[in-house]
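Asker: could you look at this predicted model? Sequence included:
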Amino acid sequence: MTPVALDDFVHKLATVSGEAILPFFRTSLGVEDKSRGRAFDPVTAADRAAEQVMRYLIKQHFPDHGIIGEEFGDEHRDAAYVWALDPIDGTKSFIAGMPAWGTLIGLLKEGTPVYGMMHQPFIRERFFGDGATARYQGPAGERLLHARDCKRLEDAILFTTSPLLMDGEDRAAFLRVEEKVRLSRYGGDCYAYCMVAAGLVDLVIETGLQDHDVIALVPIIEGAGGIVTDWEGRPATQGGRVVAAGSRAVHEAALDILNGRAAG
């Protein structure tokens, strides 16, 4: 797979998934709760339609590749190349009519994220990267993405989807970081990570992520000069507790507080 062919193919996946999703957005679509008694975890026909069309194209063009998907599970996860698909990251925003959601398309090579895209078809924005560079395409044109080199946690802008998604111990650690930053905001899901790559947000802290929630975002943020790890500083490919930052200084300061190495 050449870089040009990969780029073209991922853009094709973004286009067809967007075409599957948009007819459902801001309509009276049915919502299924797949939480089984836990916190509300919605899924819609739009999620399933988008993942189905992406899976079809991947199998048609790359039958030896594996797939990790939120709605239809994993196939050939031990393949050299594995796609990670989250058709609507931010389904709760989607069903509320808010545009803070996106389609995540990631590619692993031997377990390492090598390409990622976040596509927001309603706003017509695409953020994509290969770990070395990252780009934006949208109504504002096309440009390279560069994370902000924020030097101090006290000057940082922090996002999380919601502290209520964290358990008590993790929420307390998060709040200690939140007390230090200049500004914190909630919501955003995948969009907050792309704003790190765009140099508008300095830090995202989350817990409980799945691998398909984060694989696509790693090459975008790293391509823009940022860093993504778990709370222990290890690769975040498996999801779980994740910290994304535009600068190493902010990333290290956040990890120190989260792990009790510095006072909040």
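Answerer: Right, received. Where do you want to start?
Asker: CA only for contacts and neighbour counts going forward, please
Answerer: Noted.
Asker: and G102, how far is that from P121?
Answerer: Separation of G102 from P121 (CA to CA, to the nearest Å): 8 Å.
Asker: let me fix that: Y56
Answerer: Distance, Y56 to P121, by CA to CA: 20 Å.
Asker: so which of the two has more stuff around it?
Answerer: P121 (20 against 13; other CA atoms under 10 Å).
Asker: contact partners for the closest residue to that one other than its chain neighbours?
Answerer: Nearest in space to P121, with sequence neighbours left out and distances taken as CA to CA, 6 or more residues apart in numbering, is G18 at 5.3 Å. Listed by CA atoms under 8 Å, 6 or more residues apart in numbering, the contact partners of G18 are A50, T103, H119, Q120, P121.
Asker: closest to G223 among these?
Answerer: G223 lies nearest to H119 out of the contacts of G18, by CA to CA, at 16.4 Å.
Asker: isn't the closest one right next to L104, touching?
Answerer: Yes: proximity of H119 to L104 meets the contact threshold set by CA atoms under 8 Å, at 6.7 Å.
Asker: between these two, who's got more neighbours?
Answerer: For H119 versus L104, neighbours defined as other CA under 10 Å are more numerous around H119 (29 against 26).
Asker: ok, which stretches of the stretch 1-150 of the chain are strands?
Answerer: Taking DSSP state E, counting those that start in this stretch as the criterion, the stretch 1-150 of the chain contains strands spanning 31-33, 42-44, 66-69, 73-75, 81-89, 102-109, 112-120, 125-129, 134-138, 141-144.
Asker: here comes the other one, which I'd like you to weigh against the first:
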Amino acid sequence: MNHACPPACLALAHAMADAAAQVIRPHFRKRIAIDAKADSSPVTVADRDAESTMRRMIEAHFPDHGIRGEEFGSCRTDAEWVWVLDPIDGTKSFVSGSLAFGTQIALLHLGEPVLGIINQPITGERWVGTGGMAMLGGEAIRTSERTTLDQAILYTSALEQFDQPRHDRFSALAASVRFTRLSHDCYAAGLLALGGVDLLVESDVFDYDILPQLPIVQAAGGVVTDWDGEPLKDARSYATVLMAANGDLHRAALDVLCRT
């Protein structure tokens, strides 16, 4: 990361995470309406109201900053500073009563993520990545030191997002690791930064899904690329994403993904 996150922006990001949590918590494990978006993915009043709250806070504090959000689109995307918001990453988990969801916030400077936050509104767990440091609850964290696939724990969010060729590549990797788990969305990225998960493989995801995770995983010691080993650049969507706990494991996973 070539540019530090300004302290005022970091303070705002924490305040936004707190405010979004206050909006989300009253709806958790309640029988709220579940609407379908154009892509058939679910959305609730909690998603919409949490993003609206965060957007209002940005507008009040930094009206010249850009915003890209999952629920209400983009504005001022050519600005020097751009916020990327996912009010509830893991809405399917949220509406199911599972804790495997979180609010995600990223701040980009000239397209480069300089701050990432994953906040679990119910448990209060908050991952923060900025300035080359990754923290959970204010304590520094590091990724796993496991370097071989046969000892690695692999997560992915949604198999239905894999087309057949990518499903085959993923299956080959899954056959090489210790075990595989499904779902968890952003929570899995937090667990990877914490050292419990070793590999996170995704397909057909968006900027608000991934960009908040990059500063956290990378500052914790992880490596993030696409499935061909190319670095992820600022984009609105990503066909493939590979997150690994370290370089050795990243190379081993790429070897399987690229030869399938």
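Answerer: All right, it came through fine. Predicted model only: the values in this text are computed from it and were never measured.
Asker: tabulate the strands of the stretch 1-150 of the first structure (TSV), appending distance to S247 of the first structure.
Answerer: Below are these laid out as TSV (distance: least, CA to CA, whole Å):
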stretch	distance to S247 of the first structure
strand 31-33	37
strand 42-44	34
strand 66-69	29
strand 73-75	33
strand 81-89	24
strand 102-109	23
strand 112-120	20
strand 125-129	17
strand 134-138	16
strand 141-144	17
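Asker: out of the ones you listed, nearest to C194 of the first structure?
Answerer: That would be, of the strands of the stretch 1-150 of the first structure and by CA to CA, strand 125-129, which comes in at 6.8 Å.
Asker: which elements pack onto that closest one?
Answerer: Contacts defined by 3 or more CA pairs under 8 Å, 6 or more residues apart in numbering; DSSP states H and E place strand 125-129 of the first structure against strand 112-120, strand 134-138, helix 217-223.
Asker: so stretch 206-215 of the first structure corresponds to what in the second structure?
Answerer: Mapping stretch 206-215 of the first structure onto the second structure (TM-score structural alignment) gives residues 202-211.
Asker: just the helices and strands packed on strand 125-129 of the first structure: most buried one?
Answerer: Across these, the average number of neighbours (mean count of other CA atoms under 10 Å) peaks for helix 217-223, which reaches a mean of 31.
Asker: how much does that helix stray from the second structure?
Answerer: Compared with the second structure after fitting, helix 217-223 of the first structure has a mean deviation of 0.4 Å; criterion: mean CA distance after the TM-score superposition for the first structure.
Asker: so how far is that helix from its chain's centroid?
Answerer: Helix 217-223 of the first structure sits 9 Å away from the centroid of its parent chain (CA atoms, centre = their mean, to the nearest Å).
Asker: return the set of buried residues in the helix or strand just after it.
Answerer: Using DSSP states H and E, the helix or strand that follows helix 217-223 of the first structure in sequence is strand 227-230. With burial defined by 16 or more other CA atoms under 10 Å, the residues of strand 227-230 of the first structure counted as buried are I227, V228, T229, D230.
Asker: again, but for stretch 6-25 of the second structure
Answerer: By 16+ other CA under 10 Å, the buried positions in stretch 6-25 of the second structure come out as 9-10, 12-14, 16-21, 23-24.
Asker: same deal with stretch 206-218 of the first structure?
Answerer: Going by neighbour count (16+ other CA under 10 Å), the buried part of stretch 206-218 of the first structure is E206, T207, Q210, D211, H212, D213, V214, I215, A216, L217, V218.
Asker: likewise stretch 100-110 of the second structure?
Answerer: Using 16+ other CA under 10 Å as the burial criterion, the residues of stretch 100-110 of the second structure that qualify are A100, F101, G102, T103, Q104, I105, A106, L107, L108, H109.
Asker: dump those to TSV, plus distance to L249 of the second structure.
Answerer: Listed next are those as TSV, based on distance: CA to CA, whole Å:
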residue	distance to L249 of the second structure
A100	25
F101	26
G102	26
T103	28
Q104	26
I105	27
A106	26
L107	28
L108	28
H109	29
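Asker: which of these sit farthest apart?
Answerer: Of all pairs in these, the most separated under CA to CA is A100 and H109 at 28.9 Å.
Asker: residue contacts, the residue positioned nearest the centre of the first structure?
Answerer: By CA atoms, centre = their mean, the first structure has its centre lying nearest to C190, at 3.9 Å. C190 of the first structure sits next to D89, G90, A100, W101, G102, M118, D213, L217 when contact means CA under 8 Å, 6+ apart.
Asker: mind running it again at 7 Å?
Answerer: D89, W101, G102 (CA atoms under 7 Å, 6 or more residues apart in numbering).
Asker: still contacting in the second structure, which of these?
Answerer: Mapping the contacts of C190 of the first structure onto the second structure (both residues aligned by TM-score structural alignment, their matches' CA atoms under 7 Å) leaves D89, W101, G102 still in contact.
Asker: nearest spatial neighbour of the last one, skipping sequence neighbours?
Answerer: When you say that, I think you mean G102 of the first structure. Q120 (4.6 Å).
Asker: was I right to think that neighbour contacts T103?
Answerer: Yes: counting by CA atoms under 7 Å, Q120 of the first structure touches T103, with 6.5 Å between them.
Asker: end-to-end on stretch 166-184 of the second structure?
Answerer: Taking CA to CA, stretch 166-184 of the second structure runs 20 Å from one end to the other.
Asker: please enumerate the helices of the stretch 151-264 of the first structure.
Answerer: All helices of the stretch 151-264 of the first structure, identified by DSSP state H, counting those that start in this stretch, fall at 168-178, 190-197, 211-214, 217-223, 248-258.
Asker: of these, which stretch is the most buried?
Answerer: Most buried of these, by mean neighbour count (mean count of other CA under 10 Å): helix 217-223, with a mean of 31.
Asker: and for the match of stretch 206-215 of the first structure, what are the contacting residues?
Answerer: 69-70, 84-86, 89, 106, 113, 156-157, 161-162, 235-242.
Asker: of these, buried ones?
Answerer: When these are checked for burial by 16+ other CA under 10 Å, the buried set is 69-70, 84-86, 89, 106, 113, 156-157, 162, 238, 240-242.
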